[in-house]
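Asker: just to be clear, the model below is a prediction. Sequence and coordinates:
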Amino acid sequence: MEVHIYDSLGRGAYEKFQSEGIFSKFERQVANYLDKIKYWARRNIPRIPLNMQFIYEENVPQQSGHLGDCGVFLCMFMEQLVSGQPIRVLIDPKNAALEFRLRMAKIIWGSCLGPIALSSVLKMSTNIGRSFSQLPIFLHNLQRTNPNTFTAIKKTDTNRFQFCFVALGCVIRTFLRCMIPLIYVGYLPLIGSYLTTMYFTVALDGNHEPLLLAIGLGTLECEESWRWFMMRLKDCLGDDIEVGFISNLCDKIEFGVQSAYPDSYHGYCPKDIARKICDCVGHNSTEVESLFWKSCNAYSVDDFYLCLERLQTACRKSPFFSLLRSPIYWLDDIPISKWTRAFFPKIRYNVKSIDVPEILQIIFRREFPITTIIELITTSIQSKYVERADVAGRFSGGLTPYIESKVQKCVNKSYNWNARCLYGDTYQVDGNFATTNVQLERRVCSCGKWQKSGIPCAHAIACLRTRTSESINKLVDYKFTSYVYRLAYGSELVNTIPSHVHWEIPNETVVLLPPSMQ
């Protein structure tokens, strides 16, 4: 019996198995298995020795690339098995997987889309490379139709594309005038032959809805690319703005933020830290995860350290405890002001995280020409402005619905609390077995919630009941008012980019070649 060995990693394993007698053991195991299932008796044939001869096949597909080709080889083997053809290939073995990938792609796309649609897909693939040469003209017309739009392109000495940056003028104006001065910085890997990374920044409006602030597209993700992206963001926002940043745990983003805004606050999203904790202690440890969130959500310093001590104690128990160190030892290296409410500065507005806009999730799933990516994002922002301007026109109260619901919860919570004036605007509130001090004029409460969120806490609202002439709305940060929300979206508009046949050609020609294929 001949047994043919197809090894995509070369002869090493074959020679090792042969010298160690693995093949002989394999033959005995097969023989024992056939006896166990009564193979010979069921077929009514005499038992014969297997006499296996193990033959190493030359010129078979070989692994190439850092991602491996195991799945591709499985498909190749199954195809040859059902067709009765040999697995050997005539082309270079190291290119066999790539050739088969291309053939599979054409078969799959052709069966799903049909020949006409398939030709369109192949045409788009060609257009992806050509779109880089059109990018300078495209951005020129984007700026022409949307005044004060900021764009930038970085290229190599040989005029090949490296990075680009885009921030719509109306979005920048909206952020500077009407939005919380806190920016989420993130990135997504891109599928494709040219671009590898999309950089983006997102901000929150007064109704806690995310709005895409700026994007960058690049051929690599490194410290230098982050520094370039953040410097371009600083160019369009200006030097005299006080702004804070949040992001996932990423040293490269930290480097970029500190390079452009060395004096600004930069915190982390607790969700990202919680995921890392779950990876370290196991996803079934609900106690550790729960204690982390209690530490993160604590407003007072005393409550925070109490919860943190419980978290550390839980991690010292079996099965997490190690004689060398705690599984979350790295948490001690992260400044607590970056992830816990008790130490959030006011610039963070008590925001733990900001959602990524849906359009970015769509773009990152497939490859598009670079001009199409920017156009899709521009169209998405345009629709957000139209939708939110329509919603703002139906606001009935002085606050946005999100903030109004927050205030109402505080009102309901404070009904049975007693507040008494100590002197001037300073009050003492008794409630929930605790005593809290409030200073109305300074908008400060010893519980820490008011000054961190910009929304009066239940203690402040209890004090207002003793001063019936004052409105709660006046104590809410003005960026949470419905007036500012209407100003944000009702006074601005994203203009559609004209068809390419109507593009204006700039006087100065910019030569831009596509980057090297990844």
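Answerer: Noted; the coordinates are in hand.
Asker: going forward, measure contacts between C-alpha atoms and count neighbours the same way
Answerer: Noted.
Asker: now the residue lying closest to residue 463 once chain neighbours are set aside: how far from residue 411?
Answerer: Distance criterion Cα to Cα, 6 or more residues apart in numbering; nearest residue to residue 463, sequence neighbours excluded, is residue 419 at 5.4 Å. In this view, residue 419 and residue 411 are 14 Å apart by Cα to Cα, to the nearest Å.
Asker: also residue 99?
Answerer: Residue 99 sits 67 Å away from residue 411, taking Cα to Cα as the criterion.
Asker: coming back round to it: next, the contact list for the residue nearest to residue 463, please.
Answerer: 427-430, 459, 462-463, 466 (Cα atoms under 8 Å, 6 or more residues apart in numbering).
Asker: just list what the one helix or strand residue 113 maps to packs against, helices and strands only.
Answerer: Here residue 113 is covered by helix 96-145, with elements defined by DSSP states H and E. Packing partners of helix 96-145 (3 or more Cα pairs under 8 Å, 6 or more residues apart in numbering; DSSP states H and E): helix 70-83, strand 150-155, helix 370-392.
Asker: for it, the distance to its chain's centre please.
Answerer: The chain centre lies 25 Å from the centre of helix 96-145; the measure is Cα atoms, centre = their mean, to the nearest Å.
Asker: am I right that residue 350 falls within a strand?
Answerer: No - per DSSP: H, G, I helix; E, B strand; the rest coil, residue 350 lies outside any strand segment and is coil.
Asker: that older thread, and the contacts of residue 419, which are buried?
Answerer: With neighbours counted by 16 or more other Cα atoms under 10 Å, those contain buried members at 427-430, 459, 462-463.
Asker: now flag whichever of those is closest to residue 385.
Answerer: Nearest to residue 385 out of the buried ones among the contacts of residue 419 is residue 459 (Cα to Cα; 36.1 Å).
Asker: second one coming, line it up with the first:
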Amino acid sequence: MLAVAIDGNNNTTSIAFGVGVANSVNSYTWFLMRLKDAIGAGTEVVLITNMGDTIASCIGQVFPDAYHGYSSNSVLNYCQLRIGQSRNLDYLFFRVCKAYITQDFKQTFSKLSHGAQEVLHNIGHMKWARAYFPNIRWNVLNIKIPEFLMVLSVSQHNVPIITLMDVIVQHIQQTFAERCVMGDMNRHTCSCGKWRSLGITCGHALVAARYTNNT
């Protein structure tokens, strides 16, 4: 189980992960409760999940005041399963999904087939359409899973759980180190100011160099 966020540079950032029983309400509820302990709760929290995932049914119990939406790709896939692939469905759907105002939404929505309109209406526009989302969605339309976790899901199934946890933590630390420091390593600068001021490599840069094999 993984929770990700989008940082100020529009990069996907892992903020929490856990291991539990697949498609288990108890496991997902436990994960969400731990996530809530870490980030807090309230109407400013926006959670985006794939439509139909078991975890989606648990969000209302743990985050009753948060806004919950669906990823656009999962909504499109659901619509295609219900009505089949129709002409211009992908193009029109994403135009509808990305519309900023309801006037533009309605204008494009009317061009969809009757079947597609019915399916999308039953899902609820507030769950997937930018124009109707009741809070700031921060331009998050889909869920981007970090590439290293996609690799781990295939290559690490037979390793002990502690080893798997260590691998994930190492990758997350490496990602943070690269983003925080590597952008300025060639200029010998760090956000702490020590490297530039003293001309001596600071601890942050040393950590980044170690994780990136940059010696």
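Answerer: Arrived safely, thanks for sending. Bear in mind the structure is a predicted one, so any value in this text is a computation, not a measurement.
Asker: TM-score for these two?
Answerer: TM-score of the superposed chains, computed with TM-score structural alignment, normalised by the length of structure 2, equals 0.77; 191 aligned residues with a Cα RMSD of 2.8 Å.
Asker: now, the most widely separated pair of the contacts of residue 419 of structure 1?
Answerer: Distances among the contacts of residue 419 of structure 1 were taken as Cα to Cα; the most separated pair is 430 and 466, at 13.9 Å.
Asker: okay, the contacts of residue 419 of structure 1 in a markdown table with secondary structure and distance to residue 298 of structure 1 next?
Answerer: Listed next are those as a markdown table, based on DSSP: H, G, I helix; E, B strand; the rest coil; distance: Cα to Cα, whole Å:
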| residue | secondary structure | distance to residue 298 of structure 1 |
| --- | --- | --- |
| 427 | strand | 23 |
| 428 | strand | 21 |
| 429 | strand | 20 |
| 430 | strand | 20 |
| 459 | helix | 16 |
| 462 | helix | 21 |
| 463 | helix | 23 |
| 466 | coil | 28 |
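Asker: which one of those is nearest residue 15 of structure 1?
Answerer: Looking across the contacts of residue 419 of structure 1 and measuring by Cα to Cα, the closest to residue 15 of structure 1 is residue 459, at 77.7 Å.
Asker: contact partners for residue 94 of structure 2?
Answerer: residue 72.
Asker: map it onto structure 1.
Answerer: Mapped onto structure 1 by TM-score structural alignment, residue 94 of structure 2 lines up with residue 293.
Asker: what secondary structure does that match sit in?
Answerer: Taken by three-state DSSP, the conformation at residue 293 of structure 1 corresponds to helix.
Asker: and what of residue 22 of structure 2?
Answerer: At residue 22 of structure 2, secondary structure determined by three-state DSSP is coil.
Asker: residue contacts, residue 121 of structure 2?
Answerer: Counting by Cα under 8 Å, 6+ apart, residue 121 of structure 2 touches no other residue.
Asker: and it, which of the three is it?
Answerer: Assigned state for residue 121 of structure 2: helix (three-state reduction, three-state DSSP).
Asker: structure 1: which residue goes with that one?
Answerer: Under TM-score structural alignment, residue 121 of structure 2 pairs with residue 332 in structure 1.
Asker: wait, residue 359 of structure 1 sits on residue 377?
Answerer: Yes - look at residue 359 of structure 1 against residue 377 with Cα atoms under 8 Å: they come within range, at 6.8 Å.
Asker: look at these two and report which has more neighbours.
Answerer: Comparing residue 359 of structure 1 with residue 377 by other Cα atoms under 10 Å, the one with more neighbours is residue 377, at 18 against 15.
Asker: residues contacting the alignment partner in structure 2 of that one?
Answerer: Aligning on TM-score structural alignment places residue 377 of structure 1 opposite residue 168 in structure 2. Residues in contact with residue 168 of structure 2 (Cα under 8 Å, 6+ apart) are residue 149.
Asker: so what does residue 37 of structure 2 match up with in structure 1?
Answerer: In structure 1, residue 37 of structure 2 lands on residue 235 (TM-score structural alignment).
Asker: what about that match, helix or strand, and which?
Answerer: Take DSSP H and E as the rule and residue 235 of structure 1 turns out to sit in helix 223-237.
Asker: okay, the helices and strands packed on helix 96-145 of structure 1 in TSV with distance to residue 133 of structure 1 next?
Answerer: Shown next, in TSV, are those (distance: least, Cα to Cα, whole Å):
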stretch	distance to residue 133 of structure 1
helix 70-83	34
strand 150-155	12
helix 370-392	10
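Asker: of all these, which lies closest to residue 129 of structure 1?
Answerer: helix 370-392 (8.7 Å).
Asker: compare residue 99 and residue 411 of structure 1 (neighbour count), which wins?
Answerer: residue 411 (18 against 12).
Asker: right, and that one touches residue 458 too?
Answerer: Yes - the pair residue 411 of structure 1 and residue 458 qualifies as a contact (Cα under 8 Å) at a distance of 6.1 Å.
Asker: pretty sure the residue nearest to residue 463 of structure 1 sits in a strand.
Answerer: Yes - assigned with three-state DSSP, residue 419 of structure 1 falls within a strand.
Asker: structure 2: which residue goes with that one?
Answerer: By TM-score structural alignment, residue 419 of structure 1 lines up with nothing at all.
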